[in-house]
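**Student:** sequence below, structure please.
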Amino acid sequence: MIQNLYKDSLLFPDRNLSIHRSMSGSAKKPRTDNMSVRKIGTHNGTFHCDEVLACFFLRQLPEYKNAEIVRTRDPAKLAECDIVVDVGGKFDPKTHRYDHHQRTFSESYHSLCPEKPWVTKLSSAGLVYLHFGRRLLSQLTQLKEDDQQLEVLYDKEVDAVDNGISQSEGEARYSVSTTLSSRVGYLNPRWNSKSQDTEEGFKKALALVGEEFLDRLDFYKSSWLPARAVVQEAVKQRHKVDPSGEVMMFSQGGCPWKEHLFALEKELQVETPIKFILYPDQNGHWRIQCVPAGLNTFQNRVSLLEEWRGIRDEALSELSGIKECIFVHAAGFIGGNKTQEGALEMARRTLQAFAQCTAANGKS
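**Tutor:** The predicted model follows:
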């Protein structure tokens, strides 16, 4: 099954994943001038998303696409490798050593590239991405290295998880056990398994992180980046939708707008934040969606009226005085109307009530 997975996989062009098993007792001979196969070194034993992703990144580059992955902690064997990640106790780009476990290591994207704002301490995957990222993306997307689109960065979650950085202060209200890091971890042998061999799991992990990274990269290139122009035009046209400038409209649903909207509001110096997004759904009806207060929060800048929440259809139309209502979610973040005019009126009524409430609170 594993052989078939790699035979047909586009993630590994050489179609053969060469893994050196340091525990086998048969160390390979040092590479001679007649041997062109390069070596990527990383640690053996339990593997994590960090070094697996770093190895995948490197194998997408022409010089490492056929590289042998040497999994060992033996300094002599690591010294034979062309590049070493997540082991060895050394960070030195000049000699291609990318470990982050040493006590003195505290590098972040910002410390190594001051023009970048990210301050999370980097893992080996982050270090490899920082030094090879532009070439990696150029290789995979066929875009030129100086193309602005190559500024799209992969999710920094891998760095935070591997360096033990919590997502929240204190105890989290719930845990997510299906993250990429978690799914890679599940491929390690269970504590009570008869075999503690990690090599087959490492191969599966390479395929897993590779498929997920390429899928996300394709999304960013083919969907997320083109959406920016759509969102930018909608921001510019918002006063034609409603004079307040607080309602934005798309002619088609499904556009990934949130990240672009927050960025464009800053770039275009939008003084009054946009509160609602209108767009048609797959049934030809219209949705009204609240703009969240931030990218990682369920709080809205303005939520739909509390008395509408959880009410549907004719009952909602009678309550609101707006024809053709379909629903308002119980959490107040989204609603629906059969017509564009009806959805817009839902936004206007909510904005009016919000303005009145704000004015009343200001007087008290």
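
**Student:** use CA for all of it now, contacts and neighbours both
**Tutor:** Will do.

**Student:** do I have it right that residue 60 meets residue 137?
**Tutor:** No. Under the criterion of Cα atoms under 8 Å, residue 60 lies out of contact with residue 137, with a separation of 9.2 Å.

**Student:** second chain to compare with the first, below:
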Amino acid sequence: MSNTNTIKIGTHNGHFHCDEIFACFLLKNLPRYADAEIIRTRDPKLLAECDTVVDVGGIFNAEQKRFDHHQKTFTDTFHSLRPEKPWTIKLSSAGLIYVHFGQEILKELLKKEAMDDSVRDHLSKILFDKLYENFVQEIDAIDNGVDIGENMKYRISTNLSARAGYFNPAWNDPNPTEKEETGFKQAMELIGKEFLDRFHDYIHRWWPARSLLEQAIAKRFDIDSSGSILVLDQPLPWREHLFDIEQEEKEKLGDKIKYVLYPDSNKTWRIQAVPLNNKSFENRLSLPKQWQGLRDDELSTRSGIPGCIFVHASGFIGGNATYDGVLTMARRSLELEHTKE
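**Tutor:** Prediction:
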């Protein structure tokens, strides 16, 4: 029998899904829910006794802490609840909990990391968007039957929602109720670990790249008077950070940065064109057409730049044996573009 003073999270019993499991996991990362008891039932009387109810009950009312999305009248998306956000897929119970509690949960998780409070607050806002777009949104879409695209040639059967579903008892399981409770907990461990793995990857691998990119941006006029060329001391995930920083500093940066230079694992150098946006295959300024698809001596001769290794056929990336060589490729590309004008 449960303690009457224990916080209770209610969700439905029977066949479970990724969205309500993840919703419960998220809530239990808040101190006030850490010791909460999860009540799995469809009995309205038992649900009425729960402090918070997810994915059952036919009500969405954040003030009453009721977060169901199955009612016909429910059409909410991240964008409809937070108009400044772009995502328009209908929310599941996972998305509902994330929209209302996600940033608070991320701040709690970040308390375990060594960083200044100002950095922690800034990072929680950035991760709030990034984790919705790259983790939670998929759960919302699958639970609501939203296909990833039109005319699909095959379906992905190994996504997180599918793997969580495998913990449900089989149709012919002799003890389905017992297996259901065990499976729910196992699925929560799976989903929780995957979420935390993604969270830690972002803060320990992805986020540290931002400060290095900011340093490169600050030094860009030391590299070239145009301010259009960035130089990194090592390969790192710069694309998303660059667009985020440009968005934050629109008036100062605009879209003037055209090329990023960095050393590769072979101790040669790469030049990469900045795309129009984070998902685009078009570039702000591709490497010159007359270089595209050429390699080695032929490229060096055509460009007049010693040490050239290659330029991709689409002009988005190229290589040179030395830093001076790759910098010259970037500067020559800018000059050729100005000549066209």
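
**Student:** TM-score for this pair?
**Tutor:** The TM-score (TM-score structural alignment, normalised by the length of structure 2) is 0.80; 325 aligned residues with a Cα RMSD of 3.2 Å.

**Student:** higher neighbour count, residue 60 and residue 137 of structure 1?
**Tutor:** Legend: neighbour count by other Cα atoms under 10 Å for residue 60 of structure 1 and residue 137, higher for residue 137 (23 against 20).

**Student:** quick one: buried residues of stretch 231-251 of structure 1?
**Tutor:** 231-232, 234-235, 238, 242, 245-250 (16 or more other Cα atoms under 10 Å).

**Student:** could you do stretch 32-44 of structure 1 as well?
**Tutor:** Neighbour-count burial for stretch 32-44 of structure 1 [16+ other Cα under 10 Å]: 38-44.

**Student:** contacting residues around stretch 120-132 of structure 1?
**Tutor:** Contacts with stretch 120-132 of structure 1, where a contact means Cα atoms under 8 Å, 6 or more residues apart in numbering, come from 50-51, 53-54, 57-58, 85-86, 93, 98-100, 106-109, 136, 156, 158-160, 162-163.

**Student:** in it, what counts as buried?
**Tutor:** Result for stretch 120-132 of structure 1 [16+ other Cα under 10 Å]: buried residues 120-130.

**Student:** so what's residue 208 of structure 1 closest to, chain neighbours aside?
**Tutor:** Excluding the flanking residues, the one nearest residue 208 of structure 1 by Cα to Cα, 6 or more residues apart in numbering is residue 184, at 7.6 Å.

**Student:** tell me which element that neighbour falls in.
**Tutor:** Assessed by DSSP states H and E, residue 184 of structure 1 sits inside helix 180-185.

**Student:** residue boundaries of the helices in the stretch 101-250 of structure 2?
**Tutor:** Using DSSP state H, counting those that start in this stretch, the helices of the stretch 101-250 of structure 2 run over 117-131, 137-143, 160-165, 176-201, 208-218, 220-223, 239-248, 250-253.

**Student:** quick one: what's aligned to residue 111 of structure 2 in structure 1?
**Tutor:** Per TM-score structural alignment, the equivalent position to residue 111 of structure 2 in structure 1 is residue 142.

**Student:** run a quick neighbour tally on its match.
**Tutor:** So residue 142 of structure 1, with other Cα under 10 Å, has 10 neighbours.

**Student:** and the gap between it and residue 135 of structure 1?
**Tutor:** Noted for residue 142 of structure 1: a distance of 10 Å to residue 135 of structure 1, by Cα to Cα, to the nearest Å.

**Student:** do the same with residue 254 of structure 1
**Tutor:** Distance, residue 254 of structure 1 to residue 135 of structure 1, using Cα to Cα: 31 Å.

**Student:** who's more crowded, the two?
**Tutor:** Taking other Cα under 10 Å, residue 254 of structure 1 and residue 135 do not tie; residue 135 has more neighbours (19 against 11).

**Student:** check contacts around the more buried one.
**Tutor:** So residue 135 of structure 1 contacts 61, 145 (Cα under 8 Å, 6+ apart).
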